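**Q** structure for this input, please:
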Amino acid sequence: MTAKLFKKLFGVFVFVFTFLVAPVNLAAEPFYLSYTYPGSIGFFKLKEIPKKAKVVVKAGNREYTFPVLSEKAYFVIPYGSKGKVFVTLYEDGKEKDRRVIKVARKKYRVSRIWVKEPKKYPPELLKRIKEEQKLLRTIFSQVTPKKFSETFLRRPLKKLRVSTPFGAKRIINGKKRSVHWGTDFRAPLGAPVYAALSGKVVLARELYFTGKTVIIDHGLGIHTLYAHLSKITVKEGQFVKAGQLIGKVGSTGRSTGPHLHFGFYVSSVRADPMLVLKSRL
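**A** Here you go, the predicted structure:
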């Protein structure tokens, strides 16, 4: 199948799919959502950039807010969502469009790994970890003007071979830990890593858990993360284009072997990178 034919068929699929998600308002905005699994990304297509707009996703007892700065109002169906999720577009505090989405069920595998770690973290290391976690929260919460023009995500590696998927339940050294918030791709040491979208490098340094790490701000609350690199080839503050070399595969930080950990975030909400790679932006 040619790329041109694929995009044409994909467009037909998205057009048909929009009618499977029930709109509450009769005057509904164009709406795109390729999948209804937890971690899926979607957006409302607006006629113009609205003022004081936001998308609110209500899943269970929690609400997730996605600020709107462009004619595309992005959102994510959060991990852990079950049953029905309500996606509402607001402008000037008024509800303009609301969709009711039935979340598709998805089973998540259990990932068991063994890594070297101290029996007790010394105070200086705990301080470093807390400072790095705070830094990441600050970065992912930033919503800046749009920096990309692509409508599909580029592959961060030439070949994508998943070793640990998004949402896997982690058991580290025999103990239950957090969920795996990205996708791990197997790759040889030194394999080139590419930017998935155009944007500004907002972090390019070594962190305790993720090793040599690059984070790119693509605007509109969208960020991508590339972790465990052996080498970083970009600098903080640098603007990169989609497909540009940003580093090389490694096993730095808390890692059991050469691979790329790839994360995708929208206003701090984690999305499933594999679903995003197959979705229209």
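**Q** CA atoms for contacts and neighbours, from now on please.
**A** OK.
**Q** tally up the residues packed near Leu9, please.
**A** Neighbour count for Leu9, taken as other CA atoms under 10 Å: 12.
**Q** repeat for Lys7
**A** A total of 12 residues lie near Lys7 under the criterion other CA under 10 Å.
**Q** which is the succeeding secondary structure element to the helix or strand it falls within?
**A** Element membership of Lys7 [criterion: DSSP states H and E] is helix 3-17. Tracing the chain past helix 3-17, the next element assigned as helix or strand by DSSP H and E is strand 22-23.
**Q** can you tell me what sits against stretch 240-255?
**A** Applying CA atoms under 8 Å, 6 or more residues apart in numbering, the external contacts of stretch 240-255 come out as 115, 150, 154-156, 187-201, 206-212, 214, 228-234, 257-260.
**Q** now do 7 Å
**A** Residues from elsewhere that reach stretch 240-255 (CA atoms under 7 Å, 6 or more residues apart in numbering): 154, 187-200, 207-212, 228-234, 257-260.
**Q** could you also give me the structure for this next sequence, so I can compare it with the first?
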Amino acid sequence: MEVKKLKFVSIWFILLCWISLAFAKVKITCPTQVSQGDVFEVVFDYSDTVDALWIEYDKKVLTLPLNKKGQTKVLLGMNIGEQKIKVLKIFYLEKDIIKKERYEISPIIKRFAVQYLTLPKKMVYFDSYTLKRIQKEKKELNFILTRITPYQLLNKIIRPVQGKVISPFGVKRVLNGNIRSYHRGVDFRAKLNTPIRSFSKGKVVLIKEMFFGGNTVVVDHGLGVYSLYMHLNRFKVKKGQIVQAGQIIGLAGKTGRATGPHLHFGLFVLGRAVNPIPLFKSN
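**A** Reported below is the predicted structural model:
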């Protein structure tokens, strides 16, 4: 009787140990292939035995916030011209032991369209004063978009406006016969004063009238993710304000370098522009 009881206890103890190990491991959902320029989502599921979780990607380190639900999501991006396999390193702390996992993500080579545009000369060729303004605004934007704030506000993701895409991400633009850089956002058709909504929850970090973007809003969603809204006719938020997913942040317009009313929407991850369309398809 004692032998049977001891055997039963041993089996039960082994079973409990196996269950605790199974739940202790961090489960990672990550794509193995991503198209050049696209954004992608990585999902981490973990047990309450995990005390800390951080990742290294594109030479950046992100500490991910843990929660009672046991699940954390993060947005990352594949560089538009990436040719090599990208490596995502995951680290997590469990019972004072650091554990590490490594994932490889291959770029899917993508051919981007070429767009030929003819604009008034004043929209293409600039005097020295205007060039100085353009450079100053570019530096200001880059300073904001390359910062990595430690909080994570990103939750539900929505399309900022329901209009048709009139200029996709990554298109190579030729203005008045001169080759320019690729399109770092997506242009959506939107009638004048159409409500423009926040892509997700975040903090408004810039409201400004800019030369190219006209009335511009930038929202920080945390962990290096920013959304950008250009050519607005009117602002509906203030700098420093926390906005919810779907909240109206402005009205569509044609301010800045624009020939007609539309929304230029940009998504930036770890300082790089990425194509947001895959997120709208999955949501």
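**Q** can you pull out the helices in structure 1?
**A** For structure 1, the helices defined by DSSP state H cover 3-17, 123-140, 273-277.
**Q** may I see these arranged in TSV, with distance to Leu245 of structure 1 as well?
**A** Compiled in TSV, the helices of structure 1 are given as follows (distance: least, CA to CA, whole Å):
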stretch	distance to Leu245 of structure 1
helix 3-17	23
helix 123-140	22
helix 273-277	18
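**Q** ranking these by burial, who's on top?
**A** Across the helices of structure 1, the average number of neighbours (mean count of other CA atoms under 10 Å) peaks for helix 273-277, which reaches a mean of 20.
**Q** in this structure Gly266 of structure 2 contacts Val186, no?
**A** Yes: counting by CA atoms under 7 Å, Gly266 of structure 2 touches Val186, with 6.4 Å between them.
**Q** hang on, the earlier thing: where in structure 2 does the helix holding Lys7 of structure 1 fall?
**A** Helix 3-17 of structure 1 lines up with nothing in structure 2 when matched by TM-score structural alignment.
**Q** surely Phe268 of structure 2 meets Gly222?
**A** No: the criterion here is CA under 7 Å, and Phe268 of structure 2 misses it with Gly222 at 11.1 Å.
**Q** and the two? Which one has more around it.
**A** The residue with more neighbours, out of Phe268 of structure 2 and Gly222, is Phe268; 24 against 20, by other CA under 10 Å.
**Q** ok, now which ones touch that one?
**A** For Phe268 of structure 2, the contacting residues are Leu145, Val225, Tyr226, Ser227, Val274, by CA under 7 Å, 6+ apart.
**Q** can you find the partner of the fourth one in structure 1?
**A** Here Ser227 of structure 2 is matched to Thr224 in structure 1, going by TM-score structural alignment.
**Q** show me where the stretch 51-200 of structure 1 has strands.
**A** Using DSSP state E, counting those that start in this stretch, the strands found in the stretch 51-200 of structure 1 span residues 53-59, 62-68, 72-76, 84-91, 94-102, 110-113, 162-164, 169-172, 175-179, 183-186, 192-194, 199-207.
**Q** possible to save these as a markdown table with mean neighbour count and distance to Lys278 of structure 1?
**A** Below are the strands of the stretch 51-200 of structure 1 laid out as a markdown table (neighbours: other CA atoms under 10 Å; distance: least, CA to CA, whole Å):
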| stretch | mean neighbour count | distance to Lys278 of structure 1 |
| --- | --- | --- |
| strand 53-59 | 21 | 21 |
| strand 62-68 | 18 | 21 |
| strand 72-76 | 25 | 14 |
| strand 84-91 | 19 | 21 |
| strand 94-102 | 17 | 19 |
| strand 110-113 | 15 | 24 |
| strand 162-164 | 17 | 15 |
| strand 169-172 | 17 | 23 |
| strand 175-179 | 13 | 22 |
| strand 183-186 | 20 | 14 |
| strand 192-194 | 22 | 17 |
| strand 199-207 | 21 | 20 |
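**Q** if we can go back for a sec, so which of the helices of structure 1 comes closest to Lys176 of structure 1?
**A** Of all those, it is helix 123-140 that lies closest to Lys176 of structure 1, at 19.3 Å by CA to CA.
**Q** average distance between the closest one and structure 2?
**A** Once fitted to structure 2, helix 123-140 of structure 1 is off its aligned match by 1.5 Å on average (mean CA distance after the TM-score superposition for structure 1).
**Q** so where is that helix in structure 2?
**A** Helix 123-140 of structure 1 maps onto residues 128-145 of structure 2, going by TM-score structural alignment.
**Q** against structure 1, where does stretch 238-258 of structure 2 fall?
**A** Counting by TM-score structural alignment, stretch 238-258 of structure 2 sits on residues 235-255 of structure 1.
**Q** what are the buried residues along the matching stretch?
**A** 235, 239-255 (16 or more other CA atoms under 10 Å).
**Q** what do you get for stretch 214-233 of structure 1?
**A** 214-232.
**Q** that older thread, okay, the contacts of Phe268 of structure 2 in JSON lines with distance to Val171 of structure 2 next?
**A** Below are the contacts of Phe268 of structure 2 laid out as JSON lines (distance: CA to CA, whole Å):
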{"residue": "Leu145", "distance to Val171 of structure 2": "21"}
{"residue": "Val225", "distance to Val171 of structure 2": "22"}
{"residue": "Tyr226", "distance to Val171 of structure 2": "21"}
{"residue": "Ser227", "distance to Val171 of structure 2": "19"}
{"residue": "Val274", "distance to Val171 of structure 2": "12"}
